[in-house]
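Chemist: Mind looking at a prediction? Sequence and model below.
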Amino acid sequence: MAQNENLAELSRAGVAVWLDDLSRDRIRSGNLQSLVDEHSVVGVTTNPTIFAAAISGSESYDDQLHALAVRQVSVEEALRTITAADVRDACDLLAPVAQRQPGDGRVSLEVAPGLANDTDATAAEAAHLWWLVDRPNLYIKIPATEAGLPAITTSISRGISVNVTLIFSLDRYRAVMDAYLSGLEQRLAENPEAELSGLDSVASFFVSRVDSEIDKRLDAAGADAQLKGKAGVANAQLAYQAYEEVFSSDRWRALEAKGARPQRPLWASTGVKNPDYSDTLYISELIAPGTVNTMPEKTLMAYADHGRPATPVQKSYDDAAAVLQAVRDAGIDLDDVFRVLEDEGVQKFVDSWDELTESVRTELEDKK
């Protein structure tokens, strides 16, 4: 089938189009397949909020919930079983994409967010989910907290492909890239013949949440309104500059020679939260080769309808640096912004996970 031209153009520019949503209904109805066939979608990301909405809003889970209730499984086991089933089916649907486009055709499944500050528990949960889904085109999502960084290294060293999530600052992003390279190096140190070519990673750099927090602070400071809606894109553009530096280094070239693939930047939180901004802002301004943009369906369809590319990221570095300096000059403490965003990001996913857990608990009781 013919692909939407706007999204096809995005793909030709080197941006992998992923969908930030998944549900059993989306898979069974053929909707996900149609997005692959007609809207250039080559990957899927999930999170606890997405699964909470999917399970609570559909009857497609009733039979499985009944079977789990009859077996009297724990809520935690039921949660893993249900989400793993959806992710496994989506992996199977996207397997042809993965075969023709290494690194794409992937589906992400997140470790329980309550483990974000526990390195060993995060690594153990990542290994369990990798085993449970049992598909080579899976990504395990691990948050880029300080405790998450060594869990990323451990998981990569074990041959587990990782989507690193909740990255907000350039410093933390550099630490994430280091964790990935360290994992590859550790894997080779343990077994010089270890396979690297099938191992993959993306680094999910959040965009719109940065603008939401900084815009709020700019308003409070009485700063120039022209700065609003600029920092999220500028921050991401400079992240791509850091990516280019790291993945052209001698350290990287040595791993690449062993078959390693670069850890691609993934633009996340790309749904526009301020209605005053273009609804395709975080796509048009972040076009660069070797990147991923994961979009809510509403944003995906907006770009399909009227999206247009803006200035390429590589030509925006000086302007991006100037924007962040102007934000600092307005009295905004960016380090504090990023700390707050990380803490809030973890807490939001914990809250969604708790909501999901309670929803499944209720469903299990009802299905007995």
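Modeler: Yep, that arrived.
Chemist: CA only for contacts and neighbour counts going forward, please
Modeler: OK.
Chemist: residues near Glu76, how many?
Modeler: Applying other Cα atoms under 10 Å, we find 12 residues neighbouring Glu76.
Chemist: and it, what does it touch?
Modeler: With contacts taken as Cα atoms under 8 Å, 6 or more residues apart in numbering, Glu76 has the following neighbours: Thr357.
Chemist: can you pull out the strands in the protein?
Modeler: 15-19, 41-44, 106-110, 138-143, 162-167, 201-206, 264-268, 291-295 (DSSP state E).
Chemist: elements contacting the last one?
Modeler: Judged by 3 or more Cα pairs under 8 Å, 6 or more residues apart in numbering; DSSP states H and E, the packing partners of strand 291-295 are strand 15-19, strand 264-268.
Chemist: Next one for the comparison:
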Amino acid sequence: MTNPLADLSAAGVSIWLDDLSRQRIMSGNLASLIDEKHVVGVTSNPSIFQAALADADHYAEQLDDLAGRGASVEDAVREITTDDVRHACDIFRGVYSSTDQKDGLVSLEVDPRSAHDTEKTVVEALDLWKTVDRPNLMIKIPATPEGLPAITRVLAEGVSVNVTLIFSVERYRAVIDAFLAGMEQARANGHDVSTIASVASFFVSRVDSEVDKRLDEIGTDAALALRGTAAIANARLAYQAWQDAFGNERWATLKGAGAKVQRPLWASTGVKNKAYPDTLYVTELAAPDTVNTMPEATLDAFADHGELHGDAVSGTADAAGEVFAALASVGIDVSDVFRVIEDEGVEKFEKAWTELLETLGEQLTRRSPEQS
């Protein structure tokens, strides 16, 4: 019998889980995914932690302790999320070692309310790194204009970075420049660059969601025929940009010093339109030296009926460019698409973080000694 996840891994795709919770850690589920589903990393975000903490039962003991100590809501969120990530790092430490530090990585995002504040992002990123205190941690920093210099400065301190909320190839090129500058500074600062990991999280399904909505509004046959084409074409153009950037002399110098390449990571790979195959953004974006971080439903779907057709990305840039030319010809302003979904991405995580604080505040109040 074939094993689609094993085949995907053998094709050079690192399979990461886009989810984390205390329940997964305590039940042994996270460890079993390593053994049974070829999962070699984990990503988290504010929405994931909001969902995890909505189930307070698995956090009851820690919540009681925090309430008894009179911890603030902000301190409680920090302690709970960093504990979960630290434990996940420990679970993946064997993978981290066996893959020569390429995988076995666990991502923790800075407060999304700092997405447009460079200084706050840098300070929090360094604080999270010290608090978790695990070599296989990655700090997630959004690729906003204000996030770009923060990425460089955090890498320069020897901290591994997962750059998140990348939607356009233009912004992706800026992310690569920020990575290269950060690694050059890290080397100049005396850090062992071979220990610094980085991925660039290029979001997929949200592109189709926004573009398809606009195509439906246009409503012509030519427009409707382009539904479901934008996200894959966009990611394939990003992969070409990655190949170009990491094939030059600037990268060769860093590689010679032991630096590891910043891999493209396909994020938001759960299919939102049920008319599309549920493994679409896995099959059509399989390529060497990439990461695909999947929600568990997508992971299970690919394990059950996923198919591979070899390297689906290399050499596809010209065809992907034709897709974008066709989108422009029917009236799609792709620059506006990327602006809208970036703004929405930041707002979504800010909202999730705010709701997380509110939920946790209610939990602490109910458990406080004054309520006894």
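Modeler: Yes, it's here. Treat the numbers as computed from the prediction; the structure is a model and nothing was measured.
Chemist: Overlay them and tell me the TM-score.
Modeler: A TM-score of 0.97 describes the superposed chains when it is computed by TM-score structural alignment, normalised by the length of the first structure; 364 aligned residues with a Cα RMSD of 1.1 Å.
Chemist: hmm, back to that, of all the helices and strands packed on strand 291-295 of the first structure, which one comes closest to Asp319 of the first structure?
Modeler: strand 264-268 (19.1 Å; Cα to Cα).
Chemist: any idea where the helices of the stretch 201-350 of the second structure begin and end?
Modeler: For the stretch 201-350 of the second structure, the helices defined by DSSP state H, counting those that start in this stretch cover 205-218, 221-224, 230-245, 249-256, 280-283, 296-305, 317-329, 334-367.
Chemist: looking at the ones you listed, which is closest to Val95 of the second structure?
Modeler: Of the helices of the stretch 201-350 of the second structure, nearest to Val95 of the second structure by Cα to Cα is helix 296-305, at 18.5 Å.
Chemist: What are the buried residues along that closest one?
Modeler: Neighbour counts over helix 296-305 of the second structure (16 or more other Cα atoms under 10 Å) mark Thr298, Leu299, Phe302, Ala303 as buried.
Chemist: Stretch 19-37 of the second structure too?
Modeler: In stretch 19-37 of the second structure, residues buried by neighbour count (16+ other Cα under 10 Å) are Asp19, Leu20, Ser21, Arg22, Gln23, Arg24, Ile25, Leu30, Ala31, Leu33, Ile34, Lys37.
Chemist: Export the strands of the first structure as TSV, with columns for mean neighbour count and distance to Lys228 of the first structure.
Modeler: What follows is the strands of the first structure, written out as TSV (neighbours: other Cα atoms under 10 Å; distance: least, Cα to Cα, whole Å):
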stretch	mean neighbour count	distance to Lys228 of the first structure
strand 15-19	26	26
strand 41-44	27	30
strand 106-110	27	32
strand 138-143	28	27
strand 162-167	27	21
strand 201-206	25	17
strand 264-268	25	19
strand 291-295	26	22
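Chemist: Of all those, which one is nearest Lys367 of the first structure?
Modeler: strand 106-110 (25.6 Å).
Chemist: so the closest one matches what in the second structure?
Modeler: Matched against the second structure by TM-score structural alignment, strand 106-110 of the first structure falls on residues 105-109.
Chemist: can you give me how far that stretch is from the chain middle?
Modeler: 8 Å (Cα atoms, centre = their mean, to the nearest Å).
Chemist: Mean per-residue distance, that stretch versus the first structure.
Modeler: Its matched residues in the first structure lie on average 0.5 Å from stretch 105-109 of the second structure after superposition (mean Cα distance after the TM-score superposition for the first structure).
Chemist: tell me which of the buried residues of stretch 19-37 of the second structure is nearest to Trp242 of the second structure?
Modeler: Asp19 (26.0 Å).
Chemist: That closest one -> the first structure?
Modeler: Under TM-score structural alignment, Asp19 of the second structure pairs with Asp21 in the first structure.
Chemist: Can you give me the distance of that match to Thr299 of the first structure?
Modeler: 12 Å (Cα to Cα, to the nearest Å).
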